[in-house]
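Q: Requesting a structural model of the entry that follows:
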Amino acid sequence: MRDLALAPPPLSPLTGGLADSLFETAARNPTLPMLARRSDADPAVWREVTAVEFRDEVVDLAKGLIACGISPGDRVAILARTRYEWTVFSYALWAVGAEVVPIYPTSSRDQVEWILRDAGCVAVVVEDEQSVMTVGSVCASLPSLRHVWQLDAGVMDTLVARGEFLPFATVDSMRRIVLPDSTAVVAYTSGTSGRAMGCALSHRGLASPCDTLIAGWGHTVAPPGEQGVVLAFLPFSHVYGLMIQSLCVRGGLLMGHEPAMTAEALSSALRSLRPTYLYAVPSVLEKLYKNFLRTAQKAGRGALFERAAETARDFAAALERQRLGRGAGPGLDLRLQHALYERTVYRRLRSALGGRVRRATSGGSPLSRELSLFFEGIGVYVHDGYGLTETSGGLTMQPLGREKSGTVGQPLPGMEIRVADDGEILVRGPSLFQGYIGDEAATLEVLRGGWLATGDLGHLDDENYLAITGRKKDIIITSGGKSVAPAALEQRLRMHPLVHQAVVVGDNRPCVGALITLDPEFLTHWRAGLALQGDAPVREAREENALREEVARAVAAANSAVSRSESIRVFRVLPDPFDVANGMLTPSMKLRRDEIVRTYAFEIDAMYEARSHGRPPAPPQEPAGWEDSDNVFFR
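A: Here you go, the predicted structure:
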């Protein structure tokens, strides 16, 4: 085994619960803006909510919860998108010592029933009438459930009115008895196979990585003298989203909420709130890149964008060599090219993010080195971090001034990482979970002498940077005995603008194959640019051939990063995407590989039976020109 642990010790131990930081900030700096809430009259206008206003809302709601019988240790589920009320409810619940049970709003009826029953929830906060009906249809099997509160029906006002008779001191006294090791959240794993399990996370566990990040990296979220601004749009039902919320509240950052994950909503929110720091997942960053490219191509300047993107990657790679002591940095010609594209391209790309973002963090899954270099090259350095639900979020971060793209950085102070002989990553530290509720056997299976077996595979390079190579259970073994980690191939496939999703298969098969879905928006744009001649049958046949050749180019590009025995030799383009509704994705958007392989067993068999090398790919065509437009985000 090989160990890695940074020398700096963890910060001072927590003395209370997560709600304490809000009360302390309100007492110390009552006028500090902490939340940004959209104006009812104009969604593009954000109204700032100060620390004392936020605290008072939390106290008023907490009094209503107490009046309804919510007690310390009670579990209350929140089944809603990322919105202002989610934050107020969670802090009100923590203030009275209750435990929050986040549920993805996209969860099925059976998933909702399982979580509410398994956690023994006494109440659930839902967003709309549809969610009320979902919960209502399973109430008969939930003897502990006493309350269903609907946000869109004005339940916050109702609860506030119900608790008016209680004094502030009632909430304050309950908050003060919350211990750091009390359970704050029961977060359910995505359940890529089998039932989801509830991870008990303590107040200390959730606060620990946040406080460490604030202490070491907090000064990077905004220019000196300015307050950091963050748009929260990732689900608070995932530990990454919860971590963002805690980081903002504990770090004194201004946080706005965007509940809709549509292209238009995100674009509008970013442009109006103008965050100084961006938190995202690789799929969002991949989508950004593809939409930059598509917008350029639609304006006739695709070739210009691709040259600018290549220069950005070269420039970032040269900067990386310089900061790691491996080179002199960008040469004069490269600096001149980069300066030209800064004026003509890069600043417009940054304007799509609001114009103020200079740094970002990616989490949830590894970010490709190619994409990381692109964003650094256009002026937005993306830290790629690593964490799990069982670790209360972040485990690693890029060391400032020594960032290395293609890795997830080094462990946070106080965390230890060990890579086992079989490549599995083991971790331990103050943010480890308290166990799976009601399943001691499963807890003991992953906790080995204080070390958590993550199920992830990775390696440490000579400078002790951690790289994630895949999931242990996802490894494919071909009939020839070759072991293949699918993640890297899938990641590279998704970099092609036409490819939306990719699943690499090949267990007990003669070679590696792939199931591919296409990006519908880019596919429409691509088809419009073909300008094929002839009658309908001829055009369709030519289009199908051109599409296959384009996908073959994407496969060839992915194969260039692996050996021949690991390369994709056959592929099939599927007509429908993988999503939560058809059971192919978890609520956190991870692939349910077993379900995908089972559902598409016929297509996989046919793909291998019809195995052929196909015709050689045609050279790509590049349209020229790109109109001078700032609107280069999602279209």
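Q: going forward, measure contacts and count neighbours with C-alpha atoms only.
A: OK.
Q: Spell out the residue ranges of the strands in the stretch 401-550 of the chain.
A: Applying DSSP state E, counting those that start in this stretch to the stretch 401-550 of the chain gives strands spanning 410-411, 416-419, 424-428, 435-436, 447-448, 451-460, 466-471, 476-477, 483-484, 499-505, 512-518.
Q: Now the second one, please; I'll put the structures next to each other:
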Amino acid sequence: MATAHAHAHALSAAPSAAAPPLAAYAGFVSPPQLLLDTAQRLGAHPAYCVRTESGWQATSWEEHGRQVRDAGKALIGLGVKRGDAVAILSFNTPQWVTLAFAAMAIGATPVGIYWTSSPQDIAYILNHCKASVLMVDEASRLQAVHACEDELPHLRHIVMLRDSDSAQARKPVMSWDAFMKLGEAALAQEFEQRLQALSADDIGTLIYTSGTTGPAKAVALSQGNLWWVGHTMRQLFDVDERDRVISYLPLAHIAEQMNSMHNQVHSGFTVYYARSMEELGDHLKEVRPTIFFGVPRVWEKMQSGIEAKLAQATGVKAALARWAMSVGQRWHALDHAGQPAGPWLTLQKQLAHRLVHRKVKEALGLDQARLLSSGAAPIAPEKLRFFAGLDVVVRELYGQSEVTGPSTLSLPGSTRVGSVGKPLPGTEIMVAEDGELRVRGPHLFQCYMGSPQATADSFSGEWLLTGDLGHIDEDGYVFITGRKKDLIITSGGKNISPSNIETTLMDAHLVEHAVVCGDGRNYLVALLTLDPVALAAFASQHGLLDEPHLHEHPLVLQTLQADIDHVNASQARVAQVRKFAVLPQSLSVASGELTPTLKVKRKVVLERNQALIELLYRNGTH
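A: Predicted structure coming up:
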């Protein structure tokens, strides 16, 4: 294996403020080499499946490996050099992954662009990373590229995944098939030479943060970072080619890259590519994944649908559901702590499984799931207890792009609801004097590409400043209490983290999203949006189906006030929500109020509703 070497290209990373010890990368194999090794080992076994009109169509590992080689040679044929950026603007597809690994294999850097990005965002990223090649999946996104094409001096080639009218394009556009044919046999030797020259220091991906303040920062993660996290996860979990995963969260996000790409090449499981976010529920029932990662909003939507059906149950069925929920919660509370449940409770759980749990899990498509997790944003502990009651055990983890995904995990026999688990092996976490969590380990990013000052500002010695507030209990469990930059400082000088208040409010049956504010004020107020499924069930139950403007109906407001009173009962007086307003529409990615992983952009929501907030502070109406 080649030793670390300096790069001359602009995309090369300066050494990070916390270079990992060499021993951490002992046994390093570059991610693309690992993919090719796994392809050789598993041969005809399915590497991935794509949903067609006739069902799920599989592609073998052997073919997957060949596609990565051909795409790598094609990039060389297009003149892509070591350190060049190769950008991808697409929904999740096998070609997204093929091109990313191909770029890595030849020493280039894959750059994912969220499929929801505006022309301005697309132009910013393409110019910042100086991408020479861009893959686009469909016509609407090609239109967004057309809109900014004159501002892209570095872009030389556009590869189109599906047929589209490219007459408007001022850059050369080729089909995916035409691109793959560029991978001539004569380029095989150069491909192999570049592959063998890779080191742990080479940049493996750029993750553009979906932050709400200023331009997105480019988080540079090395191939060593990516390998180490995948290797560590493989050691922690018993996962192999018999497992199944659905890829549906944006591949431009580190969580999905680790799940669908890097964890896969270590373990060999089969990835099923969702056709759309809207079809996820159907895909779950068809695929019955053994491993599933969901952001909180996905779990919340699932819970809302289950609750709507449970609300229809009456008499014996309703009593049976309540009993099964209670049994599941009590059994898993003991199991989470690594304690035996005892024969009587275990017998009850077996009966609850036959009568209730099995049917619910089959209806969700999670009856074969072994590993379920939630991350990317806080989830209310009550939601995790709800699912545990149905024998659907969702474990919370914590991380960020700058640590190549996870910093903590909740593991079987070592789970505490409300905590995000314990640090990964080889990872250290400490709490600074101001309550901010700091992390160090072999998975810390190399730099913010092109932003040396921002890189320096994100470290204190070897410790990454996460920006998250939290604490660690006496047993080593990590708890997140909020974001440092989101702290509310009241007019009385009290510091309040809105995150946990918002998470608890969102556990209320009708509430979809909650944003709490009160900076410089003498009390807190909340902006709420309503869950459409829960609201429809509520309207049906109370005979309000024909009522216009349900979000303003007195009965809805009365119910919300009762929920807020319940939340306030567990808060210090200064952290209680005194007034609230209900927004008429849901927050969405398209409107710019949610990130692509469905986290609320607090700053955007507060700025857009400033007039409503002022009204809440002027009078006492809800």
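Q: quick revisit: need the strands of the stretch 401-550 of the first structure in JSON lines (columns: mean neighbour count).
A: Converted to JSON lines, the strands of the stretch 401-550 of the first structure look like this (neighbours: other Cα atoms under 10 Å):
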{"stretch": "strand 410-411", "mean neighbour count": "26"}
{"stretch": "strand 416-419", "mean neighbour count": "22"}
{"stretch": "strand 424-428", "mean neighbour count": "22"}
{"stretch": "strand 435-436", "mean neighbour count": "22"}
{"stretch": "strand 447-448", "mean neighbour count": "15"}
{"stretch": "strand 451-460", "mean neighbour count": "19"}
{"stretch": "strand 466-471", "mean neighbour count": "21"}
{"stretch": "strand 476-477", "mean neighbour count": "20"}
{"stretch": "strand 483-484", "mean neighbour count": "19"}
{"stretch": "strand 499-505", "mean neighbour count": "23"}
{"stretch": "strand 512-518", "mean neighbour count": "23"}
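Q: okay if I get those as CSV plus distance to residue 150 of the first structure?
A: Formatted as CSV, the strands of the stretch 401-550 of the first structure follow (distance: least, Cα to Cα, whole Å):
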stretch, distance to residue 150 of the first structure
strand 410-411, 41
strand 416-419, 42
strand 424-428, 39
strand 435-436, 28
strand 447-448, 38
strand 451-460, 36
strand 466-471, 38
strand 476-477, 45
strand 483-484, 47
strand 499-505, 35
strand 512-518, 37
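Q: To residue 142 of the first structure, which of the ones you listed lies closest?
A: With respect to residue 142 of the first structure, and counting by Cα to Cα, the nearest of the strands of the stretch 401-550 of the first structure is strand 435-436 at 20.1 Å.
Q: Can you check which of the strands of the stretch 401-550 of the first structure gets nearest to residue 562 of the first structure?
A: Across these, residue 562 of the first structure has its closest neighbour in strand 483-484 (9.7 Å, Cα to Cα).
Q: so the closest one aligns onto which residues of the second structure?
A: Using TM-score structural alignment, strand 483-484 of the first structure corresponds to residues 495-496 of the second structure.
Q: which other residues reach that stretch?
A: 487, 488, 489, 490, 575 (Cα atoms under 8 Å, 6 or more residues apart in numbering).
Q: hmm, back to that, can you say which of the strands of the stretch 401-550 of the first structure is nearest to residue 78 of the first structure?
A: strand 435-436 (19.1 Å).
Q: So which bit of the second structure is the closest one matched to?
A: Aligned by TM-score structural alignment, strand 435-436 of the first structure falls on residues 447-448 of the second structure.
Q: How about stretch 578-587 of the first structure?
A: The aligned range for stretch 578-587 of the first structure is 587-596, by TM-score structural alignment.
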